[in-house]
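Engineer: structure for this input, please:
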Amino acid sequence: MLVDPSGRKFRYLRLSITDVCNFKCVYCLPDGYQCTHERDFLSLSEIDNTLRAFAYHGIEKVRITGGEPTLRKDFIDVIRAAKDTPGITKVAATTNGFSLKKNIRSWVEAGLNSVNISIDSLDPRMFNTITGHDKFDSVMSGVHAALDSGLDSVKINSVLMKQYNGAEFDYFLNWVKHKPITWRFIELMQTQDNLTFFNKNHISGMKLRERLINDGWSQIQRSKIAGPACEFAHPDYQGRIGLIMPYSKDFCASCNRLRVASRGDLHLCLFSEQGISLRDYMNRETPEALIAELARYIKEKKPTHLLHQGMSGATTNLSMLGG
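Structural biologist: This is a model prediction of the structure:
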């Protein structure tokens, strides 16, 4: 198993397969996707070697991310590759949902266990303002299709922002009252290009936590392969609420995930200074060399990010690594 100098064990891989996205979310790609490099994204064989190397080291869960991962024509083949990797017990994906309704059943048949869908507003007009696309109805239809598809879990991700959807928190709570779904709120994070936006729109996750606890919500225990969200349940609600609070105390203490970017760089943290290129090792006939490199580089993982000091590392926008 991969264990870093802080004693943290890693069972969860976030694998980005493209940094291209077709939405223009105000907190991520407000000007749309800008290609500054060749689109030489990981091939299916490189992905397969990567999955086998991480699984050898005890990774049990893989989340396929982007950009928007479903834009890749071989997205369903990536799902199959993950599902067929010995040791991988859960295959998840994160999507903006634009093609969810059309494709979710074929993805489930290929081996997808869980999906997270990005929806930042329940108001179609605000959804359009945030994403740059009038796709609210089709995305919500995709959510309902996902709930009917046999997936183990369906979750929705939202970034709350003061000047946009910050007043919608009660609407989100009401929505999960009669639906078996987890709605997760991701605290807006500072990146290299969004300081002014961050200062105007950041909402503290800890304040949301206080609100939930005061309203009778209880935090539930996190599984060993779960992501960073603190999930809360309420006896009067079918659904749950999740909070991802990177600015909270000891957020990094429970870190159990590593990231591989779409062109083969290992990121020990979302906010690391730079990625570590592993692509040469991904191209070998067998994963042994990559297995050895992973064991070596895990020793370089730092105990915490430096977001509290305004240092976001090399992350210019979240589509780089899929969050």
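Engineer: all contacts plus neighbour counts: C-alpha atoms, from now on.
Structural biologist: Will do.
Engineer: quick one, helices of the chain?
Structural biologist: Here the chain has its helices, by DSSP state H, at 44-56, 75-83, 100-110, 124-131, 136-147, 169-176, 195-201, 205-214, 279-282, 288-297.
Engineer: right, so of those helices, which gets closest to residue 310?
Structural biologist: Among the helices of the chain, the nearest to residue 310 by Cα to Cα is helix 195-201 (8.9 Å).
Engineer: show me what counts as buried in that closest one.
Structural biologist: In terms of neighbour count (16 or more other Cα atoms under 10 Å), helix 195-201 has its buried residues at 197, 198, 201.
Engineer: grab the nearest non-local neighbour of the second one.
Structural biologist: Looking back up the chat, that one is residue 198. With Cα to Cα, 6 or more residues apart in numbering as the criterion, residue 198 has its nearest non-adjacent residue at 5.9 Å, and that residue is residue 190.
Engineer: could you also give me the structure for this second sequence? I'd like to compare it with the first:
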Amino acid sequence: MLSDNFGRQFEYLRLSITDACNFRCNYCLPDGYDCDSSREFLSLAELQTLVQAFAKLGMKKIRLTGGEPGLRKDLTDIIALCKQTPGIEQVALTTNGFNLKRNIDAWHQAGLSALNVSADSLDSRLFATITGHQKLENILAGIERAQQLGIERIKMNAVLLKQFNYHQLEQYLAWIKEREVTIRFIELMEIGDNKAFFRENHVSGDLIKQHLLANGWQQKIKHKLAGPAQEFYHPEFKGELGLIMPYSKDFCHSCNRLRMSAKGQLHLCLFGDNGIDIRPWLTANDINGTCEAIQAAMENKVATHLLHDNIVGSTKNLAMLGG
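Structural biologist: Prediction:
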């Protein structure tokens, strides 16, 4: 199993398969996707080598991210190759949901076992203001279809924004009272391109946590393959709630995930410096060489990010690595 010099073990890979995104979220890509850079994303064959190498090193969960992974026409094939790789127990997808309703049946059949969908507001007009698209009703219909198919791990992600959706907390809670869906509030993170927006809109997730605990919500014990969210349940609610709070104390202490960019760079932290290029081994279909390159890179993983010191590394926007 992969481990670092701080005793942390890594069984969870966030695998970006494209950095392109068709939404214009005000906290990430307010001016839209920049098409000027290379779009030579990892091929299906390269991805297969990558997944087999990580599985050999003990990786059990793969989350496919973007940009927007739904833009890749071979997404169904990518889900299938992950699912069919011995050792991979869970294949998850994070998406903005723009084509979820149309494709969820095929993705589920290919082996998708967990789904995270971005929904930064439950009000269609505010959703369009934040994302630049009138897609909310279609996205919610896709989530409903995923429930009908029996996908058990369905989550809706919302980035907390002081000037936009922060006041909608009670609306979200009312929505999950009769729905078996988890809402996850993500604390806005400072990145290279959003410094002014961050100062104007950052909300501490701890404020939400204290509100939940004061109103009968109880914190759950994490599953070993779970991500960084603190999760809560309420006996009177069918749905649950999660908080991702990167500015909280000891956030990095339980880190169990690595990240791969869509162009073959291994990132040890979302807020680290430039990634480590392992694509030559992927192109050569060299599983053992890939394993060795990954293991060597782990020597450089640091104990914690430096967000508290306003050091955001090389991350310009969250679409680069899927957050």
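Engineer: re earlier: export the buried residues of helix 195-201 of the first structure as TSV, with columns for distance to residue 16 of the first structure.
Structural biologist: Below are these laid out as TSV (distance: Cα to Cα, whole Å):
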residue	distance to residue 16 of the first structure
197	25
198	24
201	27
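Engineer: wait, what's in contact with the residue nearest to residue 198 of the first structure?
Structural biologist: 198, 307, 310, 312 (Cα atoms under 8 Å, 6 or more residues apart in numbering).
Engineer: which one of those has the most neighbours?
Structural biologist: The residue in the contacts of residue 190 of the first structure with the most neighbours, by other Cα atoms under 10 Å, is residue 312 (21 neighbours).
Engineer: still on that earlier bit, the residue nearest to residue 198 of the first structure and residue 258 of the first structure, how far apart?
Structural biologist: 20 Å (Cα to Cα, to the nearest Å).
Engineer: leaving out chain neighbours, which residue sits closest to the residue nearest the centre of the first structure?
Structural biologist: By Cα atoms, centre = their mean, the first structure has its centre lying nearest to residue 323, at 4.8 Å. Excluding its sequence neighbours, the residue lying closest to residue 323 of the first structure (Cα to Cα, 6+ apart) is residue 270, at 7.0 Å.
Engineer: isn't the one you found up against residue 319?
Structural biologist: No: if you go by Cα atoms under 8 Å, residue 270 of the first structure and residue 319 don't touch, sitting 11.0 Å apart.
Engineer: how much space between the residue nearest to the centre of the first structure and residue 120 of the first structure?
Structural biologist: 15 Å.
Engineer: show me what residue 285 of the first structure aligns to in the second structure.
Structural biologist: The equivalent of residue 285 of the first structure in the second structure is residue 285 (alignment by TM-score structural alignment).
Engineer: leaving out the residues flanking it, which one is nearest to that match?
Structural biologist: Distance criterion Cα to Cα, 6+ apart; nearest residue to residue 285 of the second structure, sequence neighbours excluded, is residue 49 at 5.7 Å.
Engineer: for that neighbour, give me its contacts.
Structural biologist: 282, 285, 286, 287.
Engineer: measure it to residue 59 of the second structure for me?
Structural biologist: Taken as Cα to Cα, the span from residue 49 of the second structure to residue 59 of the second structure is 13 Å.
Engineer: please apply the same query to residue 256 of the second structure.
Structural biologist: Counting by Cα to Cα, the separation of residue 256 of the second structure from residue 59 of the second structure is 10 Å.
Engineer: ditto for residue 80 of the second structure
Structural biologist: Taking Cα to Cα, one finds residue 80 of the second structure at 16 Å from residue 59 of the second structure.
Engineer: of these two, who's got more company?
Structural biologist: The residue with more neighbours, out of residue 80 of the second structure and residue 59, is residue 59; 25 against 18, by other Cα under 10 Å.
Engineer: that one -> the first structure?
Structural biologist: So residue 59 of the second structure corresponds to residue 59, using TM-score structural alignment.
Engineer: what residues are up against its match?
Structural biologist: 1, 10, 11, 12, 13, 87, 88.
Engineer: returning to what we had before: in JSON lines: the contacts of residue 190 of the first structure, plus distance to residue 21 of the first structure.
Structural biologist: Shown next, in JSON lines, are the contacts of residue 190 of the first structure (distance: Cα to Cα, whole Å):
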{"residue": "198", "distance to residue 21 of the first structure": "21"}
{"residue": "307", "distance to residue 21 of the first structure": "25"}
{"residue": "310", "distance to residue 21 of the first structure": "26"}
{"residue": "312", "distance to residue 21 of the first structure": "21"}
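Engineer: for these, which one is nearest residue 45 of the first structure?
Structural biologist: residue 312 (31.8 Å).
Engineer: and which of the buried residues of helix 195-201 of the first structure is nearest to residue 65 of the first structure?
Structural biologist: Using Cα to Cα, the buried residues of helix 195-201 of the first structure come closest to residue 65 of the first structure at residue 198, 23.3 Å.
Engineer: the closest one and residue 204 touch, don't they?
Structural biologist: No: Residue 198 of the first structure is beyond contact range of residue 204, at 11.4 Å (criterion: Cα under 8 Å).
Engineer: rewinding a little: next, format the helices of the first structure as JSON lines and append distance to residue 248 of the first structure.
Structural biologist: Below are the helices of the first structure laid out as JSON lines (distance: least, Cα to Cα, whole Å):
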{"stretch": "helix 44-56", "distance to residue 248 of the first structure": "29"}
{"stretch": "helix 75-83", "distance to residue 248 of the first structure": "32"}
{"stretch": "helix 100-110", "distance to residue 248 of the first structure": "33"}
{"stretch": "helix 124-131", "distance to residue 248 of the first structure": "25"}
{"stretch": "helix 136-147", "distance to residue 248 of the first structure": "30"}
{"stretch": "helix 169-176", "distance to residue 248 of the first structure": "19"}
{"stretch": "helix 195-201", "distance to residue 248 of the first structure": "16"}
{"stretch": "helix 205-214", "distance to residue 248 of the first structure": "7"}
{"stretch": "helix 279-282", "distance to residue 248 of the first structure": "34"}
{"stretch": "helix 288-297", "distance to residue 248 of the first structure": "27"}
